[in-house]
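Chemist: next come a sequence and a model predicted from it.
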Amino acid sequence: MCRHIAYLGPEITLGEVLVEPPHSLYRQSWAPRRQRYGTVNADGFGVGWYAPPDPVPARYRRTGPIWADPSVKDLARVVRTGALLAAVRDTTDGSAPDESAAAPYGAGPWLFSHNGALPGWPESVAGLVAELPPEDLLRIEARCDSALVWALVLHRLRAGQPPGEALADTVTAVAAHTDARLNLLLTDGTAIAATAWGDTLWHRLEPGRQVVVASEPHDDRPGWTELPDRALLLATRDGVDVTPLKEPPA
């Protein structure tokens, strides 16, 4: 369910990441090659990008399939950035159908996406609500499982946890309640944190120049590496670090 990608590197057009590669995210909306759950990602899409010196990214999100939006290719052709996060959506049953539920979610400098699902949502994870103060509950961006996961991650970030720890602790907490798929992707425009938990995640690094982290490779060039399941990735333009994630307590 869903495909997503994050890029850090030299300034390029959105299209060079999202549209032009032979197996781009644009194409993955109808023809993903390695998606384990679902076949078409046509329930919404979004892209967030950074335009320094402003640290707060811009976002463009819509319902429906990315190929049906006539503005996408125009934006992708002219908007330039050195950091982005984008996603195409295959919705979970019972989730909000509007663009508020389309990734990337955002707050301050952060962009976030969730590829996966929380089976039995919302009843299966109702206990997690106790982790959030009332004001955070009122700020949840959409009625869907991904928005709840984002609220849990953001709560940890605001409490001072570093990105990797915030993702890892959220995965452990959610997985203790339901057999969830939790591939999470987070960036502040300078670094990327991601988890592989139940679906595919790949990265491609050109040291000192650029790094791409994605649900699946968008081209067939050498250098793509698949993460093992149950892993945390931390990446910058200079390097990638991968560590195992802890299983939730029985």
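Modeler: Good, I have the coordinates.
Chemist: alpha carbons only for contacts and neighbour counts from here, please
Modeler: Will do.
Chemist: measure Pro119 to Pro70 for me?
Modeler: To Pro70, Pro119 is 34 Å away according to C-alpha to C-alpha, to the nearest Å.
Chemist: ok, Ala168 next?
Modeler: To Pro70, Ala168 is 38 Å away according to C-alpha to C-alpha.
Chemist: where do the strands of the protein begin and end?
Modeler: Secondary structure of the chain (DSSP state E): strands at 3-13, 45-51, 54-62, 80-88, 105-107, 110-117, 181-187, 192-196, 202-206, 210-214, 224-226, 231-236, 239-244.
Chemist: presented hereafter is structure B, for comparison with structure A:
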Amino acid sequence: MCRHLAYVGPALALGTLLVEPAHGLYRQSWAPRRQRHGTVNADGFGVGWYAEGDPGPARYRRAGPIWADRSFADLARVVRSTALLGAVRDATLSGADAEAAAAPFAAGPWLFSHNGAVPAWPGSLAAPARSLPPEELLSLEARTDSAFVWALVLHRLRSGDPMSRALADTVRAVALAAPAARLNLLLTDGTAVAATAWGDTLWYLARPGGGTVVASEPYDDDPRWREVPDRTLLAASRTEVLLTPLEEPPPAGEPSDALASATAEEFRR
């Protein structure tokens, strides 16, 4: 369920990556080629991007399907950015959160998306919830599993963790509480991308001419697309991609070691 894409590189129009490709995110909203769970991603969409000179990203989100929004098609044609994160949503459960539940979620310089689901939400995440201060739980942007996972990631980011470590530790905590959870997470700060493959597809592409794309599935048939193995952490800059295996959480009752070291922030940009 859900499809998402992030990019860092030379400035491009949003539509170059999201709308124009034959199998881009726009088309994936009704005809994804590699989606394992769900069929139609029509429960909201969003895109976040960065403007030169402003560290905080802008967002455009809507509760309906991307194909029904003519304003977005016009915006995507002319707005250019060196970094973006876009997503189309297939809701886990029906709810009243509407636009607030659509990725990307944002805070400070970060944009975030979750492709997956947490079974038995919210009861299954009672243990991870205890790691959050009450004010952060009360400040959830939406009452969804994805918004809660974002709160866990954001708490780690604000505590000083680099992006890759924040994702890796969050995946471990959620998977320990809900072993059947699917946790493909995507995060950018406008200069780098961190992502996890955990239960669904993830691919990356070094674009001709520069830049890196990380996506749920390829938007075209370029043979240079590479699939990320399941249970893997991806860290990408404009010119490099590093893959690190993610360890499975230990069985209940066994001590929990730290996840594999994350190195996205160690890139020499």
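Modeler: Yep, that arrived. Quantities reported herein were computed from a predicted structural model and do not represent experimental measurements.
Chemist: looking at Pro119 and Pro70 of the first structure, which is more packed in?
Modeler: Pro119 (17 against 9; other C-alpha atoms under 10 Å).
Chemist: show me what contacts the more buried one?
Modeler: Thr178, Asp179, Ala180 (C-alpha atoms under 8 Å, 6 or more residues apart in numbering).
Chemist: highest neighbour count among those residues?
Modeler: Of all these, the most densely surrounded is Ala180 (18 neighbours; neighbours counted as other C-alpha under 10 Å).
Chemist: tell me the one of the contacts of Pro119 of the first structure nearest Val240 of the first structure?
Modeler: Ala180 (25.3 Å; C-alpha to C-alpha).
Chemist: roughly how far apart are that closest one and Thr195 of the first structure?
Modeler: Using C-alpha to C-alpha, Ala180 of the first structure is found at 13 Å from Thr195 of the first structure.
Chemist: just Arg204 of the first structure next, same as before
Modeler: 15 Å.
Chemist: those two: which is more packed in?
Modeler: Between Arg204 of the first structure and Thr195, counted using other C-alpha under 10 Å, the more crowded position is Thr195 (31 against 19).
Chemist: please name the nearest non-neighbouring residue to that one.
Modeler: Sequence neighbours aside, Leu232 is the residue nearest to Thr195 of the first structure in space, at 4.6 Å (criterion: C-alpha to C-alpha, 6 or more residues apart in numbering).
Chemist: list the residues that contact the one you found.
Modeler: Leu232 of the first structure is in contact with Gly164, Ala168, Ala193, Ala194, Thr195, Ala196, Val242, Thr243, Pro244, Leu245, counting by C-alpha under 8 Å, 6+ apart.
Chemist: can you pick the most crowded of those residues?
Modeler: Among the contacts of Leu232 of the first structure, Thr195 has the most neighbours (other C-alpha under 10 Å), with 31 neighbours.
Chemist: I'd say that one and Glu226 touch.
Modeler: No - between Thr195 of the first structure and Glu226 there is no contact under C-alpha atoms under 8 Å: 11.8 Å.
Chemist: give me the number of residues near Thr188 of the second structure?
Modeler: 27.
Chemist: any idea how far Val228 of the second structure is from the residue nearest to Tyr50 of the second structure when sequence neighbours are not counted?
Modeler: The shortest distance from Tyr50 of the second structure to any non-neighbouring residue, by C-alpha to C-alpha, 6+ apart, is to Pro57 (4.6 Å). Distance from Pro57 of the second structure to Val228 of the second structure, counting by C-alpha to C-alpha: 27 Å.
Chemist: try Pro128 of the second structure
Modeler: Per C-alpha to C-alpha, Pro128 of the second structure is found 27 Å from Val228 of the second structure.
Chemist: so between these two, which is more surrounded?
Modeler: Remark: of Pro128 of the second structure and Val228, Val228 carries more neighbours, 22 against 16, as counted by other C-alpha under 10 Å.
Chemist: tell me the contacts of that one?
Modeler: By C-alpha under 8 Å, 6+ apart, Val228 of the second structure lies in contact with Ala197, Thr201, Leu202, Trp203, Tyr204, Leu234, Leu243.
Chemist: and it? What does it align with in the first structure?
Modeler: In the superposition onto the first structure, Val228 of the second structure corresponds to Leu227 when matched by TM-score structural alignment.
Chemist: report the buried residues of stretch 191-211 of the first structure.
Modeler: Buried positions in stretch 191-211 of the first structure, judged by neighbour count with 16 or more other C-alpha atoms under 10 Å: 191-205, 210-211.
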